[in-house]
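> From the sequence below, what's the structure:
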Amino acid sequence: MNNYLEFNFKISPLQPWNEILMAELIEIGFDSFTEEHDGILAYIPKDLFNENDLKQIHLIQNPEISISYTYQEMPNINWNEEWEKNFDPINVENQVSIRAEFHENQNLPHEIIIQPKMSFGTGHHATTYLMIQQMLDMDFENKTVLDMGCGTSVLAIFAKQKGAGKTVAIDIDEWSVENSKENAVRNNVELEISQGTADNLGNENFDIILANINRNILISDIPTYVSVLNDGGQLLLSGLCFFDVDDILEVCTEQKLTLKRKLQREEWVSLLLEK
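From the prediction side, this is the model:
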């Protein structure tokens, strides 16, 4: 088993910068987090850590924010135990429950049960909430759907619960692919799940594309999404901070996408666009 490094980041002011720091750390290989009263604990496989990448993070260079850190090697972390300690169920508009098997049933109209392979505490509860909130008002009946950067495939699973037809889920991470397959079985839905990136999309077209990723990947991949999106199709994006919106919309405008709805929760934003 690969040893991990545990980083103890002290952040002042804490909000909203702890969530934003977690999003930036994900981009350089950190994969699990625990929120503390004065910062975060962040974990990365030892062989993936590059100190130059860490020093180049935008937030760490920001003189208006105080961020300091120490780190130590942490062999053989029990990720399931860490995850169970830090994951609370998500309740979206009293319509959708996202929970683990060890949580009580909240008796909502929709329920999604997940058991991630790695810690869920990545600061993206708000973006998951926003994506599901947008999806509540979207028509998925018999639509072809792509969940890009699927993670646990919670979005693909919800699309199927809302009547989607063929639904494809893709993630670059092997853990996510394996976990998505398990979660699909757990929720009694059929998904086409594979490992890859937007480069693997080929010529297949979709009515709806879901992408809860991050700013840099979205800016790079939106043209590819548009190329496989049917006319009149919808592109739903999140993983974005409020200060990312202008850059994202600039790319979307270049691709002749129309903004239909913007939702914000805390510092996070979701954008629904139409081709």
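
> CA only for contacts and neighbour counts going forward, please
OK.

> my read is D246 is in a helix, agree?
Yes: judged by DSSP: H, G, I helix; E, B strand; the rest coil, D246 forms part of a helix.

> and it, how many residues sit next to it?
10 (other Cα atoms under 10 Å).

> ranges for the helices of the stretch 151-275 of the chain?
Applying DSSP state H, counting those that start in this stretch to the stretch 151-275 of the chain gives helices spanning 154-161, 174-186, 215-227, 245-254.

> so which of the ones you listed gets nearest E19?
helix 215-227 (14.3 Å; Cα to Cα).

> Just say which of the helices of the stretch 151-275 of the chain is most tucked in.
helix 154-161 (a mean of 24; mean count of other Cα atoms under 10 Å).

> Dump the helices of the stretch 151-275 of the chain to TSV, plus distance to S119.
Output for these, formatted as TSV (distance: least, Cα to Cα, whole Å):
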stretch	distance to S119
helix 154-161	15
helix 174-186	11
helix 215-227	22
helix 245-254	27
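
> wait, which of those helices is closest to E81?
helix 174-186 (16.4 Å).

> circling back: quick one: closest of the helices of the stretch 151-275 of the chain to T167.
Comparing the helices of the stretch 151-275 of the chain by Cα to Cα, helix 154-161 comes nearest, at 6.7 Å.

> What is the closest one packed up against?
strand 110-113, helix 125-136, strand 145-148, strand 167-171 (3 or more Cα pairs under 8 Å, 6 or more residues apart in numbering; DSSP states H and E).

> What's the local residue count around E104?
9.

> which SS state does it fall under?
coil.

> quick one: it from G151, how far?
23 Å (Cα to Cα, to the nearest Å).

> again, but for D173
8 Å.

> looking at the helices of the stretch 151-275 of the chain, which is closest to K117?
So among the helices of the stretch 151-275 of the chain, helix 174-186 is nearest, using Cα to Cα, at 6.2 Å.

> Show me the contact partners of the closest one.
113-118, 150-153, 157, 170-171, 190-191, 193-195 (Cα atoms under 8 Å, 6 or more residues apart in numbering).

> Now the second one, please; I'll put the structures next to each other:
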Amino acid sequence: MPATYIETRLTLNPDYNDILMAELAEIGYESFVESNDGISAYIPDTSFDLDALQQIVERYQSMTAITFESQQLETKNWNEEWERNYQPIEVAGRIRVRASYHTPDPAFEYDIVIDPKMSFGTGHHETTTLVMEQQLLLDHQKKSVLDVGSGTGILAILAEKLSANRLTAFDIEEWAYLNAVENAAMNGCTHIHVFQGTIADCPTATYDIVLANINRNILLQEIPTYTEFLVNGGTLMVSGFYEFDIADIVQKAEEVSLRLVAQKTLNQWAVLRFEKP
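Modelled structure (predicted):
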């Protein structure tokens, strides 16, 4: 029998979308859709726990205005629904991101296969597209890359396809760690080391390129730490925030002597590229 799902719609400051998705994943939510006013989250009705959901919402009420409503969805085969609606994406005419059940297209220089455990981190979000476009502009040949909050591992996978040869990727969530390992293997990547944890757990090393597609609040906290992992002349690329947050991100980067060299926006989302002198 196809699973019956509960849809929970949370209205909140989108700066908190990522952390709320991580919290909801811990109590069984399997997939998410982001919007400018919050999240729609989906969970099998057999796993739905109203008390656990309310506890999460109460924890964040002092940080952001947040409301939610839940409803049972009509019975569907959600795997079939996902496959029917998940279409390959194309980036800059050179990259094609697809699921394993899509046929490869030899017209594209870089073919990336992503089978996500959740419905984000597939390359469909504007921030992922923005970062991948910028990656195409960087020399990755025999370079080292650190992918912070790697999700499905898509950015690290592209980096290896661009000829980086020492790559570290990590995510705090177990599902993301396991998914990145699976996706790296599907893409024939052999130079990516993936671990579950945070930047504090990252082995002491320096990198030519650091990628961080996370969110505004974490970036403002951690940009100084990312800078410590950069070689002199290295590149820090950050995304996961709206264009009206650019000034705050630039100010934090300039406090640690990073120099802004490129920026781009797409549907109000932004990517910034910095260099370390």
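
> care to give me the TM-score?
The TM-score (TM-score structural alignment, normalised by the length of the first structure) is 0.81; 255 aligned residues with a Cα RMSD of 3.1 Å.

> hang on, the earlier thing: neighbour-wise, which of D173 and G151 of the first structure wins?
G151 (25 against 16).

> Help me confirm that the more buried one comes into contact with S194.
No: using Cα atoms under 8 Å, G151 of the first structure is not in contact with S194, being 11.3 Å away.

> Give me the common contacts of these two.
Looking at what touches both G151 of the first structure and S194 (by Cα under 8 Å, 6+ apart), the common residues are 171, 177.

> And the longest strand seen in the second structure, what does it pack against?
Looking across the second structure with DSSP state E, the single longest strand is strand 230-242. Using 3+ Cα pairs under 8 Å, 6+ apart, the elements in contact with strand 230-242 of the second structure are helix 126-135, strand 207-213, helix 216-228, strand 269-275.

> quick one on the thing from earlier: mind checking which of the helices and strands packed on helix 154-161 of the first structure is nearest V269 of the first structure?
helix 125-136 (7.1 Å).

> one step back: need the winner for burial among the helices and strands packed on helix 154-161 of the first structure.
Counting by mean count of other Cα under 10 Å, the most buried of these turns out to be strand 145-148, with a mean of 26.

> Provide the aligned range in the second structure for that strand.
Mapped onto the second structure using TM-score structural alignment, strand 145-148 of the first structure covers residues 145-148.

> and the matching stretch, how far from the first structure on average?
Its aligned residues in the first structure lie a mean 0.6 Å from stretch 145-148 of the second structure after superposition (mean Cα distance after the TM-score superposition for the first structure).

> Provide a list of residues in contact with K143 of the second structure.
K143 of the second structure neighbours (Cα under 8 Å, 6+ apart): 163-166, 207-209.

> Pull the most distant pair out of the residues you listed.
S163 and Y207 (14.4 Å).

> neighbour count winner among those two?
Y207 (22 against 15).

> so the more buried one touches N232, yeah?
No: contact criterion Cα under 8 Å: Y207 of the second structure and N232 do not qualify, at 9.3 Å.

> equivalent range in the first structure for stretch 228-240 of the second structure?
Residue span in the first structure matched to stretch 228-240 of the second structure, by TM-score structural alignment: 227-239.

> Make sure T152 of the second structure is actually in contact with G121.
Yes: the criterion here is Cα under 8 Å, and T152 of the second structure meets it with G121 at 5.5 Å.

> Grab the nearest non-local neighbour of H110 of the first structure.
V96 (4.6 Å; Cα to Cα, 6 or more residues apart in numbering).

> Any idea how many residues pack against that neighbour?
21.

> In the second structure, what residue corresponds to it?
Using TM-score structural alignment, V96 of the first structure pairs with I95 in the second structure.

> Any figure for the gap between its match and K161 of the second structure?
10 Å.

> same question, T64 of the second structure
Counting by Cα to Cα, the gap from T64 of the second structure to K161 of the second structure is 40 Å.

> Near the closest residue to P223 of the first structure other than its chain neighbours, how many other residues are there?
Using Cα to Cα, 6+ apart and skipping the chain neighbours, the partner closest in space to P223 of the first structure is Q255 (6.6 Å). Using other Cα under 10 Å, Q255 of the first structure has 16 other residues around it.

> Same question for the one 5 residues further on.
For K260 of the first structure, the tally of surrounding residues (other Cα under 10 Å) stands at 12.

> any idea how far E274 of the first structure is from it?
7 Å.

> What of V154 of the first structure?
22 Å.

> what's the answer for S12 of the first structure, then?
39 Å.

> Between the two, tell me which one has more neighbours.
Legend: neighbour count by other Cα under 10 Å for S12 of the first structure and E274, higher for E274 (20 against 16).

> how far away is the more buried one from E36 of the first structure?
For E274 of the first structure relative to E36 of the first structure (Cα to Cα), the value is 39 Å.

> give me every residue that touches the closest residue to K10 of the first structure other than its chain neighbours.
Leaving aside its chain neighbours, K10 of the first structure sits nearest to G39 (4.5 Å; criterion: Cα to Cα, 6+ apart). Counting by Cα under 8 Å, 6+ apart, G39 of the first structure makes contact with 8-12, 14, 18.

> wait, which of the helices and strands packed on helix 154-161 of the first structure is closest to V251 of the first structure?
Comparing these by Cα to Cα, strand 145-148 comes nearest, at 17.8 Å.

> which helices and strands does that closest one pack with?
Checking 3+ Cα pairs under 8 Å, 6+ apart, strand 145-148 of the first structure ends up next to helix 154-161, strand 167-171, strand 206-212.

> what about 10 Å?
helix 154-161, strand 167-171, strand 206-212, strand 229-241 (3 or more Cα pairs under 10 Å, 6 or more residues apart in numbering; DSSP states H and E).

> Between strand 206-212 and the second one, find me the angle.
Strand 167-171 of the first structure and strand 206-212 meet at an angle of 30 degrees, taking axes from the mean of the first three to the mean of the last three Cα atoms, to 10 degrees as the criterion.

> now strand 167-171 of the first structure against helix 154-161, angle please.
180 degrees.
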